[in-house]
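[1] Sequence plus the predicted model coming up.
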Amino acid sequence: MIPEFHYQVDWRSPGVHPGPHRSAQYGGGYEFAGHVPLTANPDPRNLDIRATLHDPFGQLMVRTFRQRSAIPVYVVADLSASMGFRGTTSKIELLAGFIASVAYAAYRTGDSFGFIGCDSTIRWDFFLPLRWHKGAVPELLQGLQNLRPEGKSAAGLDKVAPYLGKQRALVFLVSDFHFALDRLDALLNTLVRHDVVPVVLWDSAEYERLPSWGLVHFVDPETGVRRRLFMRPALRDKIRASFAKRRDDLGELCTLYGREPFFLIDRFDPDALTRYFYQT
């Protein structure tokens, strides 16, 4: 069963397709938008007698309304080697489950859905054009579950913006964000046209499940650099503190671009993501 969450946006959709979100388009909705002369909106069903009697030019006045519209929803995901980490769970499997949930939520809401995966470049073999999908896009999910990430960086994320279209979209940007904050700053700046939800995908085994004593081997999956450290309580606490600081730094930077990050650690809690949208 696909975990289901609910989302909302606080901006008006410019889209012309009917949907559930507040819109900048005029149409057959219920949100009153004002009065115009009948000649400008020839729909006598919305004739307003009071407004007509008060019009200084004696024109027939009708009520206008804003329709509800659909929005584009994307998941843009980091598929670089660091996303291949397996600890408490598999990051890639957790990502696939999250994508399934977003695709299903968009379908249930009436919005279109698209996916772009990136490592050092855009992975066109994992590109899903924006469309109305029913279900969880099984071909994409199957491909992701079989993926063994090997990309040396997530630089392809910097090239995504032109493929998101000109209409404002809700974009779930999913990564472990194990790259420099100035790079993230530049990335978010390229996506400033859109409503970006940074989804930080971590595994607690990266920083919590460390021994108090003993030799520990660390491998950077993107550079291949290996280090062997003698773990002790002070070093373990230092690693945990660095992740805590990273969490704060990510929160501070992402908030400058409109939204706090959503932390996806070990498992996806759809209720937590629903609260994220309705409490912020």
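    Received it, and whenever you're ready, just let me know what you need.

[2] okay, CA-based contacts and neighbour counts for the rest of this
    Will do.

[3] Tell me which stretches of the chain form helices.
    49-54, 91-109, 138-145, 181-190, 233-256, 270-279 (DSSP state H).

[4] Next one for the comparison:
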Amino acid sequence: MRSTLKHAWKKAGQKMPVHHDEGEYARPFEYVIGWKSDSIQLGDHPGTQRGIGSDYRGTINLVDYPDARRMDLRQTIRDPFEQVQVRQFNQDSTTPIYAVCDLSGSMQFTGQQRKLDTAIEIATAVANSAYQAGDLFGFIGYHQQVIEDFTLPLSRSFHQSKQTIALLHTYQSQRMGMDGVTDMPNFLGQTRALVFWISDFHMPLPVIEKTLLAMSAHKVVPIVLWDDEEYKKLPKFGFGTMIDLETGRNRTLFFRGEVKAKFLAAFNARREALEALFLRFDSPALFMHGDYRPELMTHYFEQTM
């Protein structure tokens, strides 16, 4: 559904961004990686590289892996060739973490607060969480194309990531489309990554499906930003302005009970369609209404991993 709705009595101007106390803003959350990382860099996730860690991988001859500190006495006694056996472990490694942010026109919708400001807080929280876990973080912003000024390569610099993402607080894009989403997967690295895709997903389902197919090498977490004022808090009777924030076009619509009910039903059907599509790709959607809360993100991983 490309059209979203603003009430006719709302002013066209933007609300001021909601500022939080530094201690409360973009608090980190706990995420889980459901695969073994092949990175050679030390981190907090199970890896495939041999080294210091808690993931036991078996025993090997001391000649091939000369570390007497890890001698396995029981396996040495059992060895028919009477060779000293040592334990092997996989090291804990890093994993690439990306926040992908929809910067198209519909993200300018302002209800409780501007959708884009919520997306900024979530993206900053992802960067903060990756930094605390010792992982690499990258950011990709797109509208009708991927935006170079809002695309950051993988790094451990939380300060740089936070500064760049914060510049989006003054970003305006009422007439921008979202065609760049199909090019966005080309900016992800080859190594399997955890990708937080932040959007309201007001785009055709085939476009979402095509993008998910292109990101099949990665684990995608779709974070769906909807606002109650888009579809629940509509006027019961009277005129309202329906605005397609992807194109900037609008038209006046007379609301009554029947029209409101149909609009609400359309949004409910859209939610079901999105949930079914994301589940096909083993990427359950996280619908976030209102402010960012880290416990919702942590709970998502507790439920899905």
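    Perfect, thanks for sending it. Small disclaimer: the values here were computed from a predicted structure and weren't measured.

[5] Quick check: TM-score for this pair?
    Comparison of the two superposed chains (TM-score structural alignment, normalised by the length of the first structure) gives a TM-score of 0.95, and 280 aligned residues with a C-alpha RMSD of 1.4 Å.

[6] picking that back up, for A81 of the first structure, find the nearest of the helices of the first structure.
    A81 of the first structure sits nearest to helix 91-109 of all those, at 10.2 Å, using C-alpha to C-alpha.

[7] most centrally placed residue in the first structure?
    By C-alpha atoms, centre = their mean, the first structure has its centre lying nearest to F172, at 1.1 Å.

[8] that older thread, output the helices of the first structure in CSV; the columns should cover mean neighbour count.
    Output for the helices of the first structure, formatted as CSV (neighbours: other C-alpha atoms under 10 Å):
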stretch, mean neighbour count
helix 49-54, 14
helix 91-109, 22
helix 138-145, 15
helix 181-190, 15
helix 233-256, 14
helix 270-279, 14
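
[9] measure the counterpart of L116 of the second structure in the first structure to D78 of the first structure for me?
    Taking TM-score structural alignment, L116 of the second structure has I92 as its aligned residue in the first structure. For I92 of the first structure, the distance to D78 of the first structure equals 10 Å [C-alpha to C-alpha, to the nearest Å].

[10] Could you do A100 of the first structure as well?
    16 Å.

[11] go on, G27 of the first structure?
    For G27 of the first structure, the distance to D78 of the first structure - C-alpha to C-alpha - is 39 Å.

[12] Same question for S69 of the first structure.
    From S69 of the first structure over to D78 of the first structure (counting by C-alpha to C-alpha), the distance is 30 Å.

[13] again with G165 of the first structure
    Counting by C-alpha to C-alpha, the gap from G165 of the first structure to D78 of the first structure is 19 Å.

[14] Kindly report the same for E139 of the first structure.
    For E139 of the first structure relative to D78 of the first structure (C-alpha to C-alpha), the value is 18 Å.

[15] who has more neighbours, G165 and D78 of the first structure?
    D78 (30 against 13; other C-alpha atoms under 10 Å).

[16] show me what contacts the more buried one?
    117-119, 154, 157, 174-176 (C-alpha atoms under 8 Å, 6 or more residues apart in numbering).

[17] Determine which residue in the second structure is aligned with it, please.
    Checking TM-score structural alignment: D78 of the first structure goes with D102.

[18] what sits against P222 of the second structure?
    P222 of the second structure sits in contact with 196-199, 278, 283-286, where contact means C-alpha under 8 Å, 6+ apart.

[19] Of those residues, which is the nearest to Q303 of the second structure?
    After measuring these against Q303 of the second structure - C-alpha to C-alpha - the closest member comes out as P284, at 10.0 Å.

[20] Can you state the residues of the first structure onto which the strand ranked longest in the second structure aligns?
    Assignment by DSSP state E gives strand 42-61 as the longest strand of the second structure. Residues 18-37 of the first structure are matched to strand 42-61 of the second structure when aligned by TM-score structural alignment.

[21] That stretch vs the second structure, average offset?
    Once fitted to the second structure, stretch 18-37 of the first structure is off its aligned match by 1.1 Å on average (mean C-alpha distance after the TM-score superposition for the first structure).

[22] Give me the contact list for that stretch.
    8-9, 11-16, 51, 59-71, 109-111.

[23] Aligned to L130 of the first structure, what sits in the second structure?
    Using TM-score structural alignment, L130 of the first structure pairs with L154 in the second structure.
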